[in-house]
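Q: below are the sequence and a predicted model; questions follow.
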Amino acid sequence: MAFKLTDYEAYDFANRRHIGPSPREMADMLKVIGFKTLDDLIDATVPEQIRQKAPLDWGPAMTERDALFHMKQVASKNKVLTSLIGQGYHGTTTPAPILRNILENPAWYTAYTPYQPEISQGRLEALLNFQTMVTDLTGLDIANASLLDEATAAAEAMAMAKRSGRSKANNAAFFVDQYCHPQTIEVIKTRAAPLGIDVTVGDPADLEAGAVFGAIFQYPGTYGHVRDFTDQIAALHEHKAIAVVAADILSLALLKSPGEMGADIAIGSTQRFGVPMGYGGPHAAYMATTDKLKRAMPGRIIGVSIDSRGNKAYRLALQTREQHIRREKANSNVCTAQALLAVIASMYGVYHGPDGIKAIAQSVHRKTSRLAKGLESLGFKVSPEVFFDTITIEVGALQGVVMAAAVNEGINLRKIGNDRVGISLDEQTRSETIEAVWRAFGGDMKDDSEANREYRLPEHALRESEYMTHPIFHKNRAEAEITRYMRRLADRDLALDRAMIPLGSCTMKLNATVEMIPVTWPEFGNLHPFVPADQAAGYLEMIDDLNDKLCQVTGYDAISQQPNSGAQGEYAGLLTIRGYHAARGESHRNVCLIPTSAHGTNPASAQMVGWKVVPVKADDKGNIDVADFRDKAEKHGDNLAACMITYPSTHGVFEETVTEVCALTHQYGGQVYIDGANMNAMVGLSRPGDIGGDVSHLNLHKTFCIPHGGGGPGMGPIGVKAHLEEYLPGHPEYGTAVGPVSAAPFGSPSILPVSWAYCLLMGGEGLTQATRVAILNANYIAESLKGSYDILYSSDAGRVAHECILDTRPLDESAGVSVDDVAKRLIDNGFHAPTMSWPVAGTLMVEPTESEPKDEIDRFIRAMLDIREEARAIEEGKIDPENNPLKNAPHTVADLVGDWDRPYSREQACYPKGAFKVDKYWSPVNRVDNAYGDRNLICSCPPMSDYEDE
């Protein structure tokens, strides 16, 4: 049959990019489901009463060339100056091998959170390196991998101190060093207010240790002071209070570590370890603590365990902190880490090693010393006397003149008060930069790096202990060596560049290459978050345009881009509702109704804003039990603050009672929070703001194509109705009355070009088609697997939304095959397992997304059908119930070539029907022993002999 151009007209606006199945394949899939057209399927799936009236329309979709040209024009409106503002953000150089082989490599940025450890061994090792580097530099016992930014890490440390401290002042105040970065102080205040924590900001010299349950100190301080907090920490410990140190990680190569001062917790940012400033993020924050506090630490921790053959294997440790288990009793609602950025920072440590890190720190300090000496020669008073990389200069009435002169030299300095200027140098600072700063202050000198090599570090705080002694930080000096190391780690993982990742509710869709290209443009990557607004005109134009499009998508009136994860978006949304109630004199409203099927971060977020969580039952079909909801709304009516619901439901169904639930909440004075996790089933078809939502967060790392990066970065902006707009999170840099939830004004803006490009490339019509095809793909899987697996929930019309739940519990009853067995057998087939045991224990929730072509979906279907037949062989007594392909999965190359005494063939073990024959993915380890890892908690790099044994 001759090729016809018309075959592709139906989705030409997608440019063969985001829509996986061709029109012909869609027609074939529709036949299987029993529909003639895609319109018919959508009409049968999405209730008429919630359908949006007008189509999405912001003009025609752009071609790749036009989109990149347009984005470059906007990006060029940003003025990229050399920013010496400091305040926790620094210029840094991403080593070229790391830039090309990790940041720009889909094998790293398209991976999912390592909940399936067997297929995550590469990034788990990289994150274990991160933890080891952090524990060494901070002098503490254990670190996580990682948190969102330094300010939120500080707030998490405050909450951790409140939980862990045994001070008699446990209900009193938390002390904050007045020399902490301003954004850190403000985020701490935001987090403290709903929890009833008083925040005392003051000079550490005036600390009353008996009056607080904990304290945080900045090291070095935001204005450059380097203080040894040993005495203050000892005083805190006398009163059983907790000491936190926010430490610049590069300075710790030269300065006494927080652990050596006696600190209980250390936090900070690893941004200056090779991660561009990006106008504020994303960057990986770190947290380290003592062994006795490890179970109170939020975030993810990588641990060392063994597999079923006794070989070393990595995994996520301390799993009991997961929000889905602890819900409102969770330590935190932290869900997204900054895994990709932590990997970059860890590779920066591996690349440079301890000697290189120390050399960079020494160079930065010597440059700062030369700068200070020159300014002093010009007659300016420079403080402090001793410093690491930051100085403060008294300029009096000349402040405006100096700042303007610096900008004319292409340099941003920090305005402090009305009479001082702050300067922070970094590894990118050149002699020309120092000379330009001197000119801004009226000097005309040449920088002589050889003649001026003095140090102005405090003698009492110099570091004497070793760090980064593990061989992993010493063996990758040559570029060939580290490039091969990164490649080996990537080859151990399974990411979207290899296969479909059909995770329910996680929306692992295409992160198109063209959308990723602008992220590493210097116009987006090299801006400090606190530059003057006129230098960020391109960023502000992009954010405004993206916000306008997201308002049209959601039906809301305003968007805040500040939350830098979905969990942060939940928290910010609930804070917005809380502020609204308080402004109306209804601060007593503190009850939040949450369905039992809700995401685990929902109740944790409600707890963090000081609310009481009241669970609402689900009915036999998995929908919200409206009668139970009505009873509880009425019972708590006077105190009802909000309800939190997910739409479509967590069970993958468009519930027709959603408008009734929203109306009941409003009837009793509450606000409706609609979790945006499942927006990929709504875009262009239904808007949360139209069906009764007052606020929603959007997972840009799901619906709008920002890659997951192995567990972060993410963005969770919130949309609100007009009556809530004035209560959105603000930022001190913009003089707003409402406090911030993240360190930077716009969260992690350097990844927003991905979502913006997605909207430009697809247009409103394309985004709507993406939603329609996501629903098609999910229904095709559900229909194809019916009879072999029960589809747990569907609408009255028998349809699912964009995901479906496969019930594998009957296999456990008939054949002893657990949901874990099915998940691990899918690894042999070359797939990441769907979401396991959530929202229903013992089931798999499958979401194929619109990106997956029919061939890949069919391969998954073959794999699931083959697994069912293997279970049937157990049921019929044809194979040993304990020694079979399902129980022994995943199978490795060592299994294939080693001695074989199993009652099934090597071919059946290693080449099941879903696996590729030539491009077979091999799990690097057998099934990981989680129980062993919990009993033997090791969270830093194992000895080098283990690597040599491999």
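A: Looks like it arrived, so ask away.

Q: alpha carbons only for contacts and neighbour counts from here, please
A: Noted.

Q: ranges for the strands of the stretch 101-250 of the chain?
A: Along the stretch 101-250 of the chain, counting by DSSP state E, counting those that start in this stretch, strands occupy 142-143, 173-177, 198-202, 212-219, 242-247.

Q: that should have said the stretch 651-800 of the chain, apologies.
A: Ranges of strands in the stretch 651-800 of the chain, per DSSP E, counting those that start in this stretch, are 671-676, 695-698, 718-720, 790-791.

Q: deepest of those, which one?
A: For the strands of the stretch 651-800 of the chain, the largest average neighbour count (mean count of other Cα atoms under 10 Å) is found in strand 695-698, namely a mean of 31.

Q: any chance you could map the helices in the stretch 501-650 of the chain?
A: Ranges of helices in the stretch 501-650 of the chain, per DSSP state H, counting those that start in this stretch, are 513-516, 522-525, 537-554, 566-583, 601-608, 626-635.

Q: need these in JSON lines with mean neighbour count and distance to residue 929, can you?
A: Converted to JSON lines, the helices of the stretch 501-650 of the chain look like this (neighbours: other Cα atoms under 10 Å; distance: least, Cα to Cα, whole Å):
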{"stretch": "helix 513-516", "mean neighbour count": "20", "distance to residue 929": "37"}
{"stretch": "helix 522-525", "mean neighbour count": "22", "distance to residue 929": "41"}
{"stretch": "helix 537-554", "mean neighbour count": "20", "distance to residue 929": "44"}
{"stretch": "helix 566-583", "mean neighbour count": "25", "distance to residue 929": "29"}
{"stretch": "helix 601-608", "mean neighbour count": "26", "distance to residue 929": "27"}
{"stretch": "helix 626-635", "mean neighbour count": "17", "distance to residue 929": "41"}
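
Q: before we go on, here's another structure to hold up against the first:
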Amino acid sequence: MTTPTEFQFTDYQPYDFANRRHIGPSPSEMADMLKVIGYSSLDAMIDDTVPSSIRQKEPLAFGPAMTEREALDRLRETANKNKLLVSLIGQGYYGTITPPVIQRTILENPAWYTAYTPYQPEISQGRLEALINYQTMVCDLTGLDVANSSLLDEATAAAEAMAMAERVSKSKATAFFVDADCHPQTISLIQTRAEPLGWTVIVGNPFTDLDPVDVFGAIFQYPGTYGHVRDFTGLISRLHQTGAIAIMAADILSLTLLKPPGEMGADIAVGSTQRFGVPVGYGGPHAAYMAVKDMHKRSMPGRLVGVSVDARGNRAYRLSLQTREQHIRREKATSNICTAQVLLAVMASMYAVFHGPRGLQAIAQQVHQKAVLLAKGLEKLGYKVEPETFFDTITVDVGHMQGVILRSAVAEGVNLRKIGETRIGISLDERTRPATLEAVWRAFGGNFNIGDFDLDYRLPKDLLRTSEYLSHPIFHMNRAESEMTRYIRRLSDRDLALDRAMIPLGSCTMKLNATAEMLPITWPEFSDIHPFVPADQALGYREMIEDLTQKLCDITGYDAFSMQPNSGAQGEYAGLLTIRAYHLARGEGHRDVCLIPTSAHGTNPASAQMVGMKVVPVKAKENGDVDMDDFRAKAEQHAANLSCCMITYPSTHGVFEETVKEICDLVHQHGGQVYLDGANMNAMVGLARPGDIGSDVSHLNLHKTFCIPHGGGGPGMGPIGVKAHLAPYLPGHVSTDGRSGAVSAAAFGSASILPISWSYVLMMGGAGLTQATKVAILNANYIAARLKGAYEVLYKSKSGRVAHECIIDTRPLADSAGVTVDDVAKRLIDCGFHAPTMSWPVPGTLMIEPTESETKAELDRFCEAMLAIREEARAIEDGRSDRTNNPLKNAPHTVEDLVGEWDRPYSREQACYPPGAFRVDKYWSPVNRVDNVYGDRNLICTCPPVETYAEAAE
């Protein structure tokens, strides 16, 4: 033991926050990894990997990296600039109470928010069950047969429903009717979607302006944006007589009291589940729903969870029908939807489980009663309240007093909705308290107490709901918090997310979502702001968005950004709309040809067809590069009509192609624009800027490169950056500037998750972001080097390097050992890993992207697992292992496999504890290999009968 006089200060340096929070390998580990690859320094490897012709000249410089405390203080200071009033604006967004058990154990739980899309169903059974609960909830409440899980927002869902109606309608008409009582943002998105496709949108009163002969479909709002609750049964019947499709945009909570769309004959119902426990968050993220009649289920966009069986015949869930259809059908895909709002759909489904049918009905009744009380007080003051019957929304004609009343309401701490020049809209919700009603009465000049009026109902008697809903036992479980917590925990334990292990998916960038970045999203100053509040109440949001925009411009070399697209695919769509608008403004609307390499993401051609472009595929060479001879020939052939090209950089094959500038120059020479897909931006930040390379527009996957978590398949954000000449044509929004061309329901998309990306760039700084990119490339090259000899890396640069991902070829194993890429993927589950991207962009291969967040130990664990799998295949090749009964063919192995007699020609230990698997903390797959064919042949997309659920507590 030392005495005080012997104590000496060390030279220990403070923790390097920027370089160690997000960057997995330590400096000494990086040195060891570089030796394996064959370099003496990280910069030497980067110089050998990223072409000098595209390297940015100046380093990123937006100040030093902040510590976590400094960044959170900056976020708190910014959040406090938002004014937190009670918003009764409605228009599809409502106050809701997130049960704390759901907030803490789902929204704030990395076991839920770091999961990937459930493409590997065996390790996604928890979230798949939650999603099938969601689908069941939607089907029951809408009275329709099949629901997806889910879409981006209500307005996007309405636009998708219109496109679906056009596909399935028997009418030859090219017009679509929109109820004037639809929410304004819904009308705007429908108009945006229809115009490039040549469809006419008719907006009007459906009872006086709709002629079913003239349209292929129609959409009605229920209840209407101004509060009307109307029966559409007769109109729907008339539409069906002409072969047209009927769509209803329905408020999910109102359907606990009102006749559901399916009972009116609707073919499709859409809406938002936001008010089921998901904060408004200045516009998102929220899960939208779509439900359809059974006959239309195979035409429905988005993801559909179905029930199948595993290899033992036990029930197992999986994605059905549309799984990654964009990559299969490409420009013929029914939609470019790639991101679903899974995390939010899970929250909404748990809200229904938490409250049950009686609880939801009670909430709806209370909301309605409060609306009636408010109406009575306003009527006593002499105002005319419309409509006569309503659910939660009323409209009041106040004449020239509109401005005075709106200002008085704000002074009372309440936002009301301005409608035209003389009317005010008021929508009540679950959070509305008696004091709020009294404040509204004071704003209108009254001084009433809540007890001055009797409770009453003003629902239309002929539209009251009589059918049952949410009858499945899961919605009747004992809702004690202990049971809810355990149910949510049981589901999360069935899944494999980033909080357990690396998810090495190529082109998906499953990187760390730091806890400090996640904290602000549930602060009320961010989560409880209505998207249509006056601008002076969202100054904090505006400050954050402006600063993040500027930083993204610095990172990309673009001049302007739109934060509106709320997914990567929506970003593609918005970028192509911007290019199209640019050509139209220059009198070159005939430019409609889009060149897309065959290796591009499947959403690229799907997005192009959505804006009315003609897709011309461009060949790829054997090494994965764009075939420049074919590209040049196609560009010249279509020069007169060339609109744009879509490329991914680094390439989809994980290589920095040397010809990228030539591609950009060629397109510009022929009058086109360059869309550079930003999915692989994780390999470019701080090293190269798309805007400098020659690109005109890109989307960025903030839910990947900039740390917004994937959430099991969403939320996402896909803002687009453009050069200055395209800036005037960026998407507008009905609520902010009156421009058309909205691509999401809210002006800034899923704004409440932007604090994640903003805090990420603040805490990393320019140097930290650049180092992260370098290490992402290091980690990918380290894996490629370690697997060399066991597997062939398909695509490399001239120097033998890959970018941030590499594709390894497992096809030879199919010939030599009968081992498929599926077998490798399922065996990795036994090792405790999510498989890399399977069979894309090359069938039968694995695309691996480790990201910068993974430590050397985790990379080595993965490599050991992959090398052991190769040895198991070699045992089959050598005849030491049976060709059909072996660990690879039987993977994944479950605890149930260990029960009873063991009759397999390999040991239990080899089955369950292969190299890479943890002994103590092993992840056990809850099901054996899922039978995909059975699931599609026997399509069941709602909760199956379950005997294991607890008896109803009611």
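A: Arrived safely. Since we're looking at a predicted model, the values are computed, not measured.

Q: what does the superposition give as a TM-score?
A: The TM-score (TM-score structural alignment, normalised by the length of the first structure) is 0.98; 944 aligned residues with a Cα RMSD of 1.3 Å.

Q: ok so, going back, now the helices of the stretch 501-650 of the first structure in TSV, with distance to residue 850 of the first structure?
A: Formatted as TSV, these follow (distance: least, Cα to Cα, whole Å):
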stretch	distance to residue 850 of the first structure
helix 513-516	17
helix 522-525	29
helix 537-554	18
helix 566-583	21
helix 601-608	26
helix 626-635	32
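
Q: of the strands of the stretch 651-800 of the first structure, which is nearest residue 64 of the first structure?
A: Across the strands of the stretch 651-800 of the first structure, residue 64 of the first structure has its closest neighbour in strand 695-698 (24.8 Å, Cα to Cα).

Q: and the closest one, what does it pack onto?
A: Other helices and strands packing on strand 695-698 of the first structure, by 3 or more Cα pairs under 8 Å, 6 or more residues apart in numbering; DSSP states H and E, are helix 566-583, strand 671-676, strand 718-720.

Q: what about the strands in the stretch 351-500 of the second structure?
A: According to DSSP E, counting those that start in this stretch, the strands that the stretch 351-500 of the second structure contains are 384-386, 393-397, 414-415, 417-419, 423-427.

Q: read off where the shortest one ends up in the first structure.
A: Strand 414-415 of the second structure corresponds to residues 411-412 in the first structure, going by TM-score structural alignment.

Q: got a list of what the residue mapped onto residue 479 of the second structure from the first structure touches?
A: By TM-score structural alignment, residue 479 of the second structure lines up with residue 477 in the first structure. Residues in contact with residue 477 of the first structure, defined by Cα atoms under 8 Å, 6 or more residues apart in numbering, are 351, 352, 353.

Q: what's the local residue count around the closest residue to the last one other than its chain neighbours?
A: Counting by Cα to Cα, 6 or more residues apart in numbering, residue 473 is the residue found nearest to residue 353 of the first structure once chain neighbours are left out, at 4.8 Å. Neighbours of residue 473 of the first structure under the rule other Cα atoms under 10 Å: 23.

Q: wait, residue 473 of the first structure sits on residue 347?
A: No: using Cα atoms under 8 Å, residue 473 of the first structure is not in contact with residue 347; the gap is 9.1 Å.

Q: could you list the buried residues of stretch 507-521 of the first structure?
A: By neighbour count with 16 or more other Cα atoms under 10 Å, stretch 507-521 of the first structure contains the buried residues 507, 508, 509, 510, 511, 512, 514, 515, 516, 518, 519, 520.

Q: map the second one across to the second structure for me.
A: Read it as residue 508 of the first structure. By TM-score structural alignment, residue 508 of the first structure lines up with residue 510 in the second structure.

Q: isn't that match right next to residue 497, touching?
A: No: here residue 510 of the second structure does not reach residue 497: they are 9.8 Å apart, not a contact under Cα under 8 Å.

Q: overlap of the contact sets of those two?
A: Common neighbours of residue 510 of the second structure and residue 497 are listed as 116, 503 (criterion: Cα under 8 Å, 6+ apart).

Q: show me where the stretch 151-300 of the first structure has helices.
A: Using DSSP H, counting those that start in this stretch, helices in the stretch 151-300 of the first structure cover 182-192, 230-238, 258-261.

Q: before we move on, back to that, which contacts among the contacts of residue 477 of the first structure does the second structure share?
A: Retained contacts for the contacts of residue 477 of the first structure in the second structure, judged by both residues aligned by TM-score structural alignment, their matches' Cα atoms under 8 Å, are 351, 352.

Q: in a markdown table, list the contacts of residue 477 of the first structure along with distance to residue 163 of the first structure.
A: Formatted as a markdown table, the contacts of residue 477 of the first structure follow (distance: Cα to Cα, whole Å):
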| residue | distance to residue 163 of the first structure |
| --- | --- |
| 351 | 38 |
| 352 | 38 |
| 353 | 36 |
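
Q: please check the contacts of residue 477 of the first structure and keep the buried ones.
A: Burial by neighbour count, 16+ other Cα under 10 Å: within these this picks out 351, 352, 353.

Q: counterpart of residue 466 of the second structure in the first structure?
A: In the first structure, residue 466 of the second structure lands on residue 464 (TM-score structural alignment).

Q: and the nearest residue to its match once chain neighbours are set aside, what does it touch?
A: In space, and not counting its chain neighbours, residue 464 of the first structure is closest to residue 256: 7.3 Å by Cα to Cα, 6+ apart. Residue 256 of the first structure makes contact with 461, 462, 463, 464, according to Cα under 8 Å, 6+ apart.

Q: number of residues surrounding residue 796 of the first structure?
A: Neighbour count for residue 796 of the first structure, taken as other Cα under 10 Å: 13.
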